[in-house]
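**Q** Below are the sequence and a predicted model for it; my questions follow.
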Amino acid sequence: MDSNALDTVDRVLHGGTQDPHVIDFSANTNPETPSGITPVYDAALAAARRYPADDYGEFRTAAADYVGCEPAETIPTAGAMAGLRLALSVLLTPGDSIVVPEPSFGEYVREVRLQGATPVGVAHDELLDVEPEAHDLVIICTPNNPTGEAVGTHELYSFVARCRDADTTLVLDEAFLDFTPFPSMAGEPNVVVLRSLTKMFGLPGLRAGFLVATGDLRRRLDAARLTWGVSTPAVAVGAYCLKQDAFVERTVERVSTERERMAERLSTRWEVYPSDAPFLLFDVGSDDLEDVLKTARASGFVLRDARTFARLDNHVRVAIRRPAENERLLDVLGV
């Protein structure tokens, strides 16, 4: 980390609320969790009197099965954010040029700057037109947050090949890929995949995730990871969740159905972005954005003010939740 950056880099604003009296549409986490978690957590908590086994064998195997790679290619992390910090601390040096999508997850820019590197903002829908050889690393979020669109498999494979030819590392944030039919790029050479258990399994406070990389890149990441960096309860519950195929299938079906229904209703009043993710972004047009947010809040709903994202100045993002909750929000918004 570049110590000089610590005086100039601020915290990033995110969605989410601690208010238990409202329904949170501002954070893109599953409102449901797999059944059977509690006994798994309790058993792991009892075992937490000892240090975790630092090889994390069961978790690595479950993660590898989930994304389709070899267990040795996975690197356990305390959530995708810890994985991003680990990856960039290993890959970047001060002065490096790093392509970041705009609008997208604000932590990319922050983490790049903390390493003393230079973020180069590129429109999210123009990323694949970048010349990889002109940069040291490229970050892609698929599906992109907050716009929601995923990169097509053929197009992404072509870009991966171009990055490999240019010897430019590609970091792929697949935090929302679980909700799409697209395969993971896990196991592709010269690619670091970030995965989170937060979005699909509804456990943001658990802090469990992993990276995937191959070859010398994997070796360096694994060598640099923090010893005992993921807690015993996190890896136990994480490994359990990653095996819940029926839960994932039900969630994907619910999100897909509800996303289509919500998009159709919202589009009767506002411009809604196409989405492959468990959220929708829309432009409120001539309506007053503050009024939209306040109207929702007065009825017990928190929406994501998307003005904190680069290139957005009149937008709102809403998560896809349970059907009844979604219906109540749509009624409050008058669509």
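**A** Alright, I've got the coordinates. Numbering: from 1, shown residues only.

**Q** drop to CA atoms for contacts and neighbour counts, all remaining ones
**A** OK.

**Q** biggest helix in this protein, by residue count?
**A** For the chain, the longest helix by residue count, based on DSSP state H, is helix 245-266.

**Q** Put this next to the first one:
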Amino acid sequence: MTVGCGAEPAFGASDLQAPDRHGDRDAIPGLIDFAVNVRGTPPAFVLDAVRAGIGDLSRYPSVADEQRAIEAIAASHGRPAEHVLLLSGAADGFEMLPRLGVRHAALIQPSFTEPEISLRAAGVPITQVTLAAPWSLGAGTGDGVPDDADLVVLGNPTNPTSVLHPRAAIEALRRPGRLIVVDEAFADLTLGADGRPEPESLASCDWPDLIVIRSVTKTFGLAGLRAGYLLAAPDVLGRLSAGRRPWALSTPALAALTACLGEQGHAYCAAQAQTVAAERALMLDELARVGLRVAATPAAPFVLVEVPRATEVKRRLVEHGFAVRGCANFVGLGDGHLRLAVRPAEQVRALTAAIGQVTEEMGNGSLA
């Protein structure tokens, strides 16, 4: 089944359904931001690394700059440097996917919209493999992927459901002649039941048919800088990077990547993962207290909640000072869900109070 991917430029219901509309469009200055999944501002050691290179902006990014970032990433995941491709944000990696000569792509949905946008713009036939709620990839899920699909794309944890898929379920999608792309933009903030970091990440796995795309912009508060990386076998990297422009990343972005994947970066990330887990637990308690149902067990720094007439609730919350992420443009979802970034308890209590006021204004009388 191939699904259309049109987008309307005007703001309104059609705009909210456009695949290229992201949470940043809703995070209007002055609103309390539950729409964007970026964790605060960059830590001091990352800002110091970026500032240290500002005096060199008159020169092009050097091979040495790139190599330092590549070596930090490779060491972080126990991979050879030849398995690393630097990205100007994760979206840069999705834009490269059509260079693989894909004949038929299967997208595990609901999920981040950028892979579909890039593949469809290149004329690649797409099958939407839409999981049933609570959207967990399990045994037999691969039965819905067409046998001739030579590319399968999924997120782990998935945006916007916050579901973390088991590694074994992803491995079950492998077939001869097929590449698996895993978007791990939020993997560095996941914890196992035993507290182990990144329990389902495939970043350290050297399968020849695997592509892992990661970003540092969410955890380290660097969305405006655009920095990420891709991990894959050298022959796959060669196909992805063919014809790529020189100096693909700026000097500040390279400095930030090197810092984020270094020793200080690992310590900071581990602390952030613990903070997210604690804040998310308190947030779930507060949402349950006011009768909001969380749609799936969350593992990422955001949760998906069921809200009747979510688009109208989202619009009215702006009037109360809050930005939230609607889900009307995610395949398999619609006007019954909102995605909420994990935030401190005080902000969450203020949000739930505002949602209660909005539902009273709308005459619902109930959050459920």
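**A** Cool, the structure landed. Just so we're clear, the structure is a prediction, and the values are computed from it rather than from any experiment.

**Q** and the longest helix of structure 1, what does it pack onto?
**A** Secondary-structure packing of helix 245-266 of structure 1 (3 or more CA pairs under 8 Å, 6 or more residues apart in numbering; DSSP states H and E): strand 279-283, helix 323-332.

**Q** 6 Å instead?
**A** The criterion is 3 or more CA pairs under 6 Å, 6 or more residues apart in numbering; DSSP states H and E, and there are no helices or strands that helix 245-266 of structure 1 contacts.

**Q** quick one: that helix aligns where in structure 2?
**A** Mapping helix 245-266 of structure 1 onto structure 2 (TM-score structural alignment) gives residues 266-287.

**Q** Mean distance of the matching stretch to its aligned residues in structure 1, please.
**A** In the superposition with structure 1, the average deviation recorded for stretch 266-287 of structure 2 is 1.4 Å (mean CA distance after the TM-score superposition for structure 1).

**Q** which parts of that stretch are buried?
**A** 268-270, 272-277, 279-280, 282-284, 286-287 (16 or more other CA atoms under 10 Å).

**Q** Show the residue spans covered by the strands in the stretch 101-250 of structure 1.
**A** All strands of the stretch 101-250 of structure 1, identified by DSSP state E, counting those that start in this stretch, fall at 118-123, 137-141, 169-173, 191-196, 209-212.

**Q** mind checking how far the residue nearest the centre of structure 1 is from residue 26 of structure 1?
**A** Nearest residue to the geometric centre of structure 1 (CA atoms, centre = their mean): residue 175, 3.2 Å. Between residue 175 of structure 1 and residue 26 of structure 1 the computed distance is 16 Å (CA to CA, to the nearest Å).

**Q** And residue 177 of structure 1, what's its match in structure 2?
**A** Match for residue 177 of structure 1 (TM-score structural alignment): residue 187.

**Q** And for that match, the neighbour number?
**A** When neighbours are counted by other CA atoms under 10 Å, residue 187 of structure 2 registers 27.

**Q** how close does residue 343 of structure 2 sit to residue 324 of structure 2?
**A** For residue 343 of structure 2 relative to residue 324 of structure 2 (CA to CA), the value is 12 Å.

**Q** Tell me which of those two has more neighbours.
**A** Neighbours around residue 343 of structure 2 and residue 324, counted as other CA under 10 Å, are more numerous at residue 324. The numbers are 27 against 23.

**Q** and the more buried one, what pairs with it in structure 1?
**A** By TM-score structural alignment, residue 324 of structure 2 lines up with residue 303.

**Q** which residues sit in contact with its match?
**A** 25, 26, 318 (CA atoms under 6 Å, 6 or more residues apart in numbering).

**Q** And residue 280 of structure 2, by the same measure?
**A** Residue 280 of structure 2 touches residue 342, counting by CA under 6 Å, 6+ apart.
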